[in-house]
Each structure stands twice: as structure tokens, then as C-alpha cells.
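Participant: Sequence and predicted structure below; questions after.
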Amino acid sequence: MPTTPDAPATTAPARPVPRRHRGTDVALVASFAAFVAACALVPPIPTASGVPITLQTFGVLLAGLVLGPWRGFLAVTLYLVVGLAGVPVFAEMTGGLGVLGKPSVGYLLAFPLGAALAGVLGGLALRLPARRPPAGPGAPVARRLVVRSTPAVRFVALVGAGLAASFLTIHPAGVAGLMWRLVVDLPAAVAIDVVYWPGDVVKNVLAAIVTLAVLRAFPDLRDRA
């Protein structure tokens, strides 16, 4: 009995993979490095420890939340390299290797790590599931516990991501720097660091607001990170 040749299998058309535009990445990294520098040059609020309150942390965490971990890390690292090379882009219009001898050294050197961690945690916050799955009595527990991603939930999650990044990287390193340069013990250094906590909360709230606004206007900006 004659057989007919098998019909060619039909395959779904391949989904186009967005190309990474290296020039765009370089421009974004440079732009956010300049933005962090601009934040540092806003007139600071002096403190008794010699480490002023500035908008630097706002710029650092915003770079991570908007650009993602790698580009955020590179943007803040570029900012540090330019400042350490002598360009006065640090707080109080300072620059050069002399800043490594100041009490703020720990905060400064931890900025790239803070941006990177904010990028990782911010990505998790932005990828919360968009819909709540069926949660009937027979649904698995894991599905019943899924949180619906509303704008309010994403905002709170982004604020938490920024705060976690700050308190897991920038503040511990800052405390270590205070202990080293001011020759104080751990409780005294933590007491100094507490002064910066309220400002960090405000800056993270602002960073979350700006991140959502930027990604709403440019929804594919972070996807390439």
C-alpha cells in the first residue's frame, strides 16, 4: 500500500530576540554617572561626624533600580573612578584619593555594590506576578499565596528593595569606615550612622517613584539590563 510522505512539521515562528545596543548602554551608564555626581553636588547638610547628608544615595540606588544590576554597578563605578581621579564630583565638591582618608570612605566605596544589589532586588520587585491565580479550596498553597502585582505593591516592593540594598551594603561599610577613620567602637559608629536612616527612607521612596515613572515611559529600558 503506497505511503504518503510525512507532512513537514509546523513550528511556531521564532520570537525575535531584542538586540543589545552597546552604544545605548554606554550612554545610559555615562548619564547616570553624571546624575550621581549632580546629586552629590547639591548643597549637603553637615553633621557632627564630618559625613554630610547628601543626595548621593538617591542617585546610586536609582541607577540600580532603573538600569539593573550590571549597568547600575558600572554607572556608579564610573562615578567613583572619575572622582578618585581628581574631578570634584564628591560631596562638598571634593575629589582625588584624599577622600579615602575621610570618615565617609566606607559609604563611598560601597556605592557600586549598593547599586548592584538594588538592581537585583528591584528586578524581583518588578517581576511580581501580574494576576492572582485561582485560589479555590483545592488550589495549591503556593498558588493561594501569590501576591497580585498592582502599582501600589510594586511601589512598596521597590522601596523595600532600595532600603534592603542600602542597609545590607552601604550602611555596614559606612559603619566600618567610621570606626576606621574616627577610631571609635562599633556602638559609637552605629549611633553616628543612625542619623542617616530617616533621610535614606525618604530617598528610597523618591527613588521608587522616579523608577516607576521612568519605566512607565520607557518600558523596555530595564529589560536590556
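Facilitator: Good, I have the coordinates.
Participant: switch to C-alpha atoms for all contacts and neighbour counts from now on
Facilitator: Noted.
Participant: Buried residues of the host helix or strand of residue 158, list them for me.
Facilitator: Counting by DSSP states H and E, the element that carries residue 158 is helix 151-165. Applying a neighbour-count criterion of 16 or more other CA atoms under 10 Å, one finds 154-155, 157-165 buried in helix 151-165.
Participant: Same question for stretch 207-216.
Facilitator: Buried residues in stretch 207-216, defined by neighbour count with 16+ other CA under 10 Å: 207-209, 211-212, 215.
Participant: ditto for stretch 114-128
Facilitator: For stretch 114-128, a neighbour-count test (16+ other CA under 10 Å) marks 114-123, 125-126, 128 as buried.
Participant: also this one, for the comparison:
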Amino acid sequence: MEKDLARIALFAALIAILGLIPAITLGFGVPITAQSLGVMLAGAVLGARQGGLAVLLFVFAAVLGLPLLAGGRGGLGVFASPTVGFVVGFPVAAFVTGLVVEKLHRLPPGVSAGIGAFIGGIIVMYAFGTIGMAIVLNKSLTEAALLNSAFVIGDLLKAGLCGMLVAAIARLRPQMLPWYRAPVSQVFR
């Protein structure tokens, strides 16, 4: 239990640290950040339950006012910004990413993590982000989805990087992936 709590806190901290990488804010108020990579990794490494809890902890701390979101943002004002859908969708995206890697555990870990990051970290996160942007910016869902298309290439790269990092973890420290069933030859080396 203590190990699980430590891993959840560690990934919440990782997402906060990724927010320190300078963000590029687009004209419609949504920044390009590395934090979505942290969300993908939380789900892909920890699995659905722990990954979702790690990201929920991060979001909870940010909503309480800690300046953890990209650009040093935090507090209830986040709910009035164009990023609200992404912030609300972060825990769901991590949960879905973890759920996919758990269901695809028979595939190579990098492949299952890449697929999970694509489904949870892009499709699910964009669904939430698009709805939030449409509401806050008073745009149609189609207009908000078009605005979100600015993020697609970067997020595809992040999903690929997530897959590569998880593949490396599976090779070097398979016990760090609770959902992964490493081949017997790899466990006893």
C-alpha cells in the first residue's frame, strides 16, 4: 500500500515537473505543454486505477491553488479558462490509457502503451478539451475541434515517446509495470 501511494505521488509530481517546461500558448488560450505526456505515462506505467488516482491528485492540488499547471497556473480560475476540458479530462485520460494497456498486456509493452496513450491521451483528452473549449470560447464543437487540431502532431509524438519509455522500463525494470507480465526469461536474469 505504501509503495502504491508513493508511486501515485511520484507521478503527480512528474506531471507538475513537466509543467515547468516552457509552454507555448496558442492564440486561443490553450498552451502546448509536456504535461499531457505525464498523463499518458501515469496511465501507461501505473495502470488504470493508480494512473487515474495520480492524475486526480495532481488536478486536485492544482485546483486548490498550487501553481502546477503549465505557466504556473492553478486555482478555481482554471475552470473559466479554455483549458478546463483538458484539466477535467486528465484523470479520465490516464484511467483510459491504463485500462487499454491492461487489456492489451499480451502485446509488447511499448506497443500497448503507445496504443493506450493514443486512445486515452489523445482521443479521450481531445473529447474533453474540445467540449471545454467550445463552452468557454463560445464556439461550436466543430470549431473547437479544428482549434484542437493544432495539437495533433505534438501529441502523436508524445504517444510514441510514451510507448518507447514504457518499452525501456519493461526491458530494464519490468516489476515497475504492475499490469505487465514479463516473460519468465526476463524476470530471472
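Facilitator: Looks like it arrived, so ask away. Computed from a predicted model, the values in this text were never measured in an experiment.
Participant: still on that earlier bit, so which of the buried residues of stretch 207-216 of the first structure belong to helices?
Facilitator: Using DSSP state H, the subset of these located in helices is 207-209, 211-212, 215.
Participant: Now do the contacts for the residue sitting nearest the centre point of the first structure.
Facilitator: Centroid check for the first structure by CA atoms, centre = their mean gives residue 64 as the closest residue, at 2.6 Å. Counting by CA atoms under 8 Å, 6 or more residues apart in numbering, residue 64 of the first structure makes contact with 71-73, 114-120, 122.
Participant: distance from stretch 205-213 of the first structure to the second structure after superposition?
Facilitator: When the second structure is superposed, stretch 205-213 of the first structure averages 1.0 Å from its matched positions, counting by mean CA distance after the TM-score superposition for the first structure.
Participant: Give me the residues contacting that stretch.
Facilitator: Stretch 205-213 of the first structure has contacts (CA under 8 Å, 6+ apart) with 58-59, 61-62, 65-66, 155, 158-159, 162.
Participant: equivalent range in the second structure for it?
Facilitator: Following TM-score structural alignment, the aligned partner range for stretch 205-213 of the first structure in the second structure is 160-168.
Participant: Ok, stretch 172-185 of the first structure next?
Facilitator: Using TM-score structural alignment, stretch 172-185 of the first structure lines up with residues 127-140 of the second structure.
Participant: distance between the matching stretch and the chain's centre?
Facilitator: On the basis of CA atoms, centre = their mean, to the nearest Å, stretch 127-140 of the second structure sits 19 Å off its chain's mean C-alpha point.
Participant: quick revisit: distance to residue 85 of the first structure added to the contacts of residue 64 of the first structure, as JSON lines?
Facilitator: Output for the contacts of residue 64 of the first structure, formatted as JSON lines (distance: CA to CA, whole Å):
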{"residue": "71", "distance to residue 85 of the first structure": "21"}
{"residue": "72", "distance to residue 85 of the first structure": "20"}
{"residue": "73", "distance to residue 85 of the first structure": "18"}
{"residue": "114", "distance to residue 85 of the first structure": "21"}
{"residue": "115", "distance to residue 85 of the first structure": "21"}
{"residue": "116", "distance to residue 85 of the first structure": "22"}
{"residue": "117", "distance to residue 85 of the first structure": "25"}
{"residue": "118", "distance to residue 85 of the first structure": "26"}
{"residue": "119", "distance to residue 85 of the first structure": "26"}
{"residue": "120", "distance to residue 85 of the first structure": "29"}
{"residue": "122", "distance to residue 85 of the first structure": "31"}
